[in-house]
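S.K.: Build me a structure from this.
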Amino acid sequence: MSAPPQSRSIARRATPWAVVGLVLIAGFGAYLRFAHAGPFAIDEWWHGVAGVSDGSVARAIAVFMAEAGSGIGAAACTAIATALLLALRRPRDAASVATAMLIGIAASETIKALVLRPRPWEQLYHAAGSSYPSGHSMGAAALAVSLALIAAESRRLSRTATRWAWVIAAAWIVTMMWSRTALHVHWLSDTVAGALLGICAAVLARRLWERPPASMSAAPPRLDA
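M.R.: Next comes the predicted model:
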């Protein structure tokens, strides 16, 4: 017997937390804009700890993640995921993935333009624009969490497969966050905010496109029977 879908309840329960997350991201951005735009102690510590040397495997991985999470890379990944879901005749799932990315990009670019936080020094990879929040981390989280929510709803996947979907999603997000700080193009706090923004966008998009309960979608009973 297949397990009942889980992502609807996850998205529904997580929606208030997603709204709180957006408020926290905006509030922290306001603090950076008007009170303290520079790095915090933990940012400076991690900036000194993280880093990759030329020619190393770690640098190659970090650069690969940077390319995969760039505007073109994120758009390509989103388009592929959307196309596959449409091919599987899951238009609502495809719409939720695309919507999550659109929400995340719109919010990220708006906050960047308002906060104008300087990027770290000694950058090891070219990056333009302001630092807060990390757009790469946002995109990774928006896509990974969107797909994990879809996996959690699927009746064809076991609970073990669903757990692995969440593990892979978390690993992808953390690796992207690490790559942005290892290349010294974002502070640690930028990546945390970006990942949180992507998660919030995925939850809100999923809630927007999830199917209404069967009791609501069923036709009303006839009164003249």
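S.K.: CA only for contacts and neighbour counts going forward, please
M.R.: Fine.
S.K.: check which helix or strand covers the residue most central in space within the chain.
M.R.: Centroid check for the chain by Cα atoms, centre = their mean gives residue 141 as the closest residue, at 2.1 Å. Taking DSSP states H and E as the criterion, the element that holds residue 141 is helix 135-153.
S.K.: what's the next secondary structure element after that helix?
M.R.: helix 159-182.
S.K.: List the buried residues in that next one.
M.R.: Across helix 159-182, burial judged by 16 or more other Cα atoms under 10 Å covers 159, 162, 165-166, 169-170, 172-182.
S.K.: what's in contact with it?
M.R.: The contact list for helix 159-182 (Cα atoms under 8 Å, 6 or more residues apart in numbering) reads 3, 46-47, 50-52, 61-63, 65-66, 69, 134, 136-137, 140-141, 144-145, 148, 151-152, 186-188, 191-192, 195.
S.K.: want to put them side by side, so please do this one too:
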Amino acid sequence: MIAVSGNRAPVWDSLALVMNSLGGGLTASVVVPGLLIGLLLFFKRPWAAGFALAVTVVSDAAVHLLKWLFGRARPVELDDLLVSVDFGSFPSGHVANAATLAIILALLFRFWWVWLAGALYTALMMLSRTYLGAHWLTDTVGAALLGIGIAVAVWAPLAVTLDRERRRSRASHPWRTFHDRYVVETWERNARSRRMLQVTAIACLSFGAVVFTLTLLSVLSGGGVTAIDLPVQEWLLEARSPVLTTVMVVLAVVFGPVALPLIVLVVCVGWGLLTRHAWRPLLLAGAMATGVVLAQVIGRTVGRERPPIDLMLYGTDLTFSFPSGHVLGASDFLLVTAYLLLSRRCSMRATTLGLSIAVVGTVLAALSRLYLGYHWTTDALASVSISLIVVGCVITVDTWRTGRVVEPAERG
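M.R.: Next comes the predicted model:
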């Protein structure tokens, strides 16, 4: 407790508070289990739904019973806690909920990444509860063991039935037919092309991570690449004119929080209807949603102030400046769309033209935010670097999920 509480910082506070919201209250006790049970019923797995319901109810009841029996005091006084808590420190209800959910998913969906994600989520929840001063470490360890033990104890006598139901559901559910026909989209590439895409993904991820890290450290320290902020701002102020301002306002509206989501919706729905495949539209929608979440989380964590209000030409904006949501949205949309379209084509001319349009569009979106006085240059630079990371992830997932290596001889 001393080690954790002695290293508090705003960024860790934000993360811990997010975990606090996810792991407790109606979200963890009702909403998440309810969604899981509904999903299992949709997949025609009533035994699995009953198993999830039983484990959730028993685990929740056990936590409250043990809290009442032990009545252990919280690590710190209630006035010093960063979050509101109920009676009893042992065991941690948040951690019990996390461990229970992790084991339910791991036992019902036999994928290694489900086990890994569940373990990481539970460990992060344990650390966050101690960090917030709501629990001793032993409270979290006991809660994790409690959730795991109850889930396994309920699962053991049902293991054969649940496994049989899982196999039957995978083979017969209408979702499988829909998935195979409309969601799965395989495309053929030779080994060299696939390797080039993998190298491109690694390059985007690496370059984006390095640039974002350098930019973030500069913003937090007030030095480094932030030295370009004022000169670029002064240059753009001198370049202002009525015509240019109109153009920049139009760009800000197109890539803004109202128009861009509508554009993305129309593109995704139209794309899916025209191609009768949902894979690439889903990738685009997922990339855009990821960008929105990252912008919100990073913005609230860093808390950077915007340029002076008197420089803003299109209304007052008092939200956080770093990173630019407009630039991140525009860059995600243009770059991801360009990849999803061009990756299925072999024409060098089309690839060059498409990438050029995406790059020019991203630059214009960035210039509009700087010109209109809403962001610093490093805000836009961070947004583009985040977008490169998102694009790298999209290429990785798309290549792994749908790309099939076919050599020239096999094509013939």
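S.K.: Any idea what the TM-score is?
M.R.: Once the chains are overlaid, their TM-score stands at 0.81 when taken by TM-score structural alignment, normalised by the length of the first structure; 211 aligned residues with a Cα RMSD of 2.8 Å.
S.K.: Map residue 53 of the second structure across to the first structure for me.
M.R.: Here residue 53 of the second structure stays unmatched in the first structure, going by TM-score structural alignment.
S.K.: Surely residue 53 of the second structure and residue 36 touch.
M.R.: No: contact criterion Cα atoms under 8 Å: residue 53 of the second structure and residue 36 do not qualify, at 9.2 Å.
S.K.: In the first structure, point out the residues matching stretch 368-384 of the second structure.
M.R.: Alignment of stretch 368-384 of the second structure against the first structure: residues 179-195, by TM-score structural alignment.
S.K.: The helix holding residue 141 of the first structure vs the second structure, mean deviation?
M.R.: The superposed helix 135-153 of the first structure is, by mean Cα distance after the TM-score superposition for the first structure, a mean 0.9 Å from where its aligned residues fall in the second structure.
S.K.: so what does that helix touch, helix or strand wise?
M.R.: Helix 135-153 of the first structure sits against helix 7-34, helix 71-87, helix 91-115, helix 159-182, helix 188-209, with contacts defined as 3 or more Cα pairs under 8 Å, 6 or more residues apart in numbering; DSSP states H and E.
S.K.: Tell me roughly how far the third one lies from the second structure on average.
M.R.: Put plainly, it is helix 91-115 of the first structure. In the superposition with the second structure, the average deviation recorded for helix 91-115 of the first structure is 0.9 Å (mean Cα distance after the TM-score superposition for the first structure).
S.K.: Which other helices and strands does that helix contact?
M.R.: helix 7-34, helix 71-87, helix 135-153, helix 188-209.
S.K.: What are the buried residues along the shortest one?
M.R.: Judged by neighbour count using 16+ other Cα under 10 Å, the buried positions of helix 71-87 of the first structure are 73, 74, 75, 77, 78, 81, 82, 85.
S.K.: Just give the nearest non-adjacent residue to the equivalent of the second one over in the second structure, would you?
M.R.: Using TM-score structural alignment as the criterion, residue 74 of the first structure maps onto residue 260 of the second structure. Leaving aside its chain neighbours, residue 260 of the second structure sits nearest to residue 254 (6.0 Å; criterion: Cα to Cα, 6 or more residues apart in numbering).
S.K.: For residue 368 of the second structure, see how far away that neighbour is.
M.R.: Going from residue 254 of the second structure to residue 368 of the second structure by Cα to Cα, to the nearest Å gives 11 Å.
S.K.: Give the aligned range of the helix holding residue 141 of the first structure in the second structure.
M.R.: For helix 135-153 of the first structure, the aligned range in the second structure is residues 325-343, judged by TM-score structural alignment.
S.K.: which residues sit against that stretch?
M.R.: By Cα under 8 Å, 6+ apart, stretch 325-343 of the second structure touches 252, 255-257, 260, 264, 280, 284, 287-288, 291-292, 295, 350-351, 354-355, 358-359, 361-362, 365-366, 369, 380, 383-384, 386-387, 390-391, 394-395.
S.K.: do the same with stretch 18-27 of the first structure
M.R.: 111, 193, 196, 197, 199, 200, 201, 203, 204.
S.K.: ok, now with 6 Å
M.R.: Contacts with stretch 18-27 of the first structure, where a contact means Cα atoms under 6 Å, 6 or more residues apart in numbering, come from residue 200.
S.K.: what does stretch 194-210 of the first structure give?
M.R.: 11, 18, 92, 96, 99-100, 103-104, 133-134, 137-138, 141-142, 146.
S.K.: hmm, try it at 8 Å
M.R.: 8, 11-12, 14-15, 17-19, 21-22, 25, 92-93, 95-97, 99-101, 103-104, 108, 132-143, 145-146, 149, 173, 177.
S.K.: Repeat that for stretch 49-65 of the first structure.
M.R.: Outside stretch 49-65 of the first structure, the residues that touch it by Cα under 8 Å, 6+ apart are 125, 175, 176, 178, 179, 180, 181, 182, 183, 184.
S.K.: closest to residue 41 of the first structure among those residues?
M.R.: residue 181 (14.5 Å; Cα to Cα).
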